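1. just coords:
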């Protein structure tokens, strides 16, 4: 299958040229299911946290985007309580077969650094982010300490 070859190559590339703050490994030796460990960016309220993210690649990859879900609870306007996230490149209308897993992971890292309250999954968190950044940061830091500690 072309998808397994592409996914395998992307995994090898990420192993050979790792991205700072991100490690990836297949789950249960299944090339279609990855677990990523994403370190909270140092310039964010998530600093010091380690966030586990599942990536499930469909057989149709790269023509269909992988399903990406946070396994670690996080206080973020673009990530809901179930770990679903709202990041533009994963939306079906924006997905391009040329998009690689590393680009998705970098987009998630960027989202941790700079939430996008205009495309929020949790309106109340987005509102707090826009109106009281100090309170938002304090709550996000508390979640990171409580749920994302190594």
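-> Perfect, I can see it now. Computed from a predicted structure; not experimentally measured.
2. please make it C-alpha for all contacts and neighbour counts, starting now.
-> OK.
3. how about the helices in the protein?
-> Using DSSP state H, the helices of the chain run over residues 2-16, 101-113, 123-131, 133-147.
4. quick one: contacts for the nearest residue to residue 128 once chain neighbours are set aside?
-> Closest residue to residue 128 apart from its sequence neighbours, by Cα to Cα, 6 or more residues apart in numbering: residue 136 at 5.9 Å. Applying Cα atoms under 8 Å, 6 or more residues apart in numbering, we find residue 136 in contact with 125, 128-129.
5. A further structure is provided below for comparison with the first:
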């Protein structure tokens, strides 16, 4: 009798689990369909209530930063009233909206009434995360890190100096293996640039992004990547532009890899030749001296 009761209870729990999994899957699909510039996330394979993430900050005081974070989703999601928790991996991240001790991003200002499943989404959380690195003009008494807020308002140069240190620290540890992701097949692993491994994939990303010649599927992309590993020639990039969504950073050299357009070097001033040579090989210096 007890055994039957146990089976009944388990069967009653299954629909709820399925609904949660479907809700989480729908959230991830929304992010994939409308990606947020500079942010990449990956749901954990071992814990469905955990998302791994990384944000590439493209400009501003924290421009050039590559900050890893985790999103901890309430177990009652999507019916939870508690907010998801966004916790950064970097220990020395100094920001008005990030707790010094827990490294948690304060979401209360953006979700004052708590989580409302009918109006909120995890994509919205990511939007708030992105904007937090471009706008921090908030009241000191409402900031989770009031010291950072005061410094930003009253001693901007000192704040820039500390922010730059945070950026440099983030880039120095970008290839580090994180313990929480080490045994997770969905963990986000960033690797140094390897032309044999990455060049073909990068070219295909630029080609897809150009949106002029290639309209292939993800399967097409994977198949051509496999072909390139076999030594087959990848078609040249066409078009004049590509979306800013694709960035390739080399933290060791503090550079960002960019697209190269052929230039007649004989028509270029000698002072520009070194820059063009770097561009020819796919890298361009990332200037951290003009942060504002």
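-> Received it, and whenever you're ready, just let me know what you need. Keep in mind that what you see is a predicted model, and the values were worked out from it rather than measured.
6. ok, back up a step: can I get the contacts of residue 136 of the first structure in TSV including distance to residue 35 of the first structure and neighbour count?
-> Output for these, formatted as TSV (distance: Cα to Cα, whole Å; neighbours: other Cα atoms under 10 Å):
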residue	distance to residue 35 of the first structure	neighbour count
125	26	21
128	30	16
129	28	19
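7. mind putting these in a markdown table, distance to residue 42 of the first structure included?
-> Output for those, formatted as a markdown table (distance: Cα to Cα, whole Å):
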| residue | distance to residue 42 of the first structure |
| --- | --- |
| 125 | 21 |
| 128 | 21 |
| 129 | 18 |
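8. give the aligned equivalent of residue 159 of the second structure in the first structure.
-> Residue pairing (TM-score structural alignment): residue 159 of the second structure is matched to residue 136 of the first structure.
9. and the gap between that match and residue 41 of the first structure?
-> Distance, residue 136 of the first structure to residue 41 of the first structure, by Cα to Cα, to the nearest Å: 16 Å.
10. over to residue 147 of the first structure?
-> From residue 147 of the first structure to residue 41 of the first structure the distance is 16 Å (Cα to Cα).
11. so those two - more neighbours on which side?
-> Ranked by neighbour count (other Cα atoms under 10 Å), residue 147 of the first structure and residue 41 place residue 41 first, with 19 against 15.
12. nearest spatial neighbour of the residue positioned nearest the centre of the first structure, skipping sequence neighbours?
-> Closest residue to the average C-alpha location of the first structure: residue 108 at 3.9 Å, with Cα atoms, centre = their mean. Of all residues beyond its chain neighbours, the one nearest residue 108 of the first structure is residue 87 (7.4 Å), with distances taken as Cα to Cα, 6+ apart.
13. what does residue 91 of the first structure give?
-> Leaving aside its sequence neighbours, residue 91 of the first structure sits nearest to residue 65 (Cα to Cα, 6+ apart; 8.0 Å).
14. tell me the contacts of the one you found?
-> 57-58, 90-92, 95.
15. neighbours of residue 82 of the first structure, just the number please.
-> With other Cα under 10 Å as criterion, residue 82 of the first structure counts 12.
16. and what of residue 198 of the second structure?
-> Residue 198 of the second structure, neighbours per other Cα under 10 Å, totals 16.
17. ditto for residue 36 of the second structure
-> 17.
18. next one: residue 41 of the second structure
-> Neighbour tally, residue 41 of the second structure, other Cα under 10 Å: 23.
19. that one -> the first structure?
-> So residue 41 of the second structure corresponds to residue 24, using TM-score structural alignment.
20. I'd assumed residue 33 was in contact with that match.
-> No: between residue 24 of the first structure and residue 33 there is no contact under Cα atoms under 8 Å: 10.3 Å.
21. for residue 17 of the first structure, see how far away residue 24 of the first structure is.
-> 12 Å.
22. OK, contacts around the equivalent of residue 79 of the second structure over in the first structure?
-> Taking TM-score structural alignment, the alignment pairs residue 79 of the second structure with residue 63 from the first structure. Residues in contact with residue 63 of the first structure (Cα under 8 Å, 6+ apart) are 96-97.
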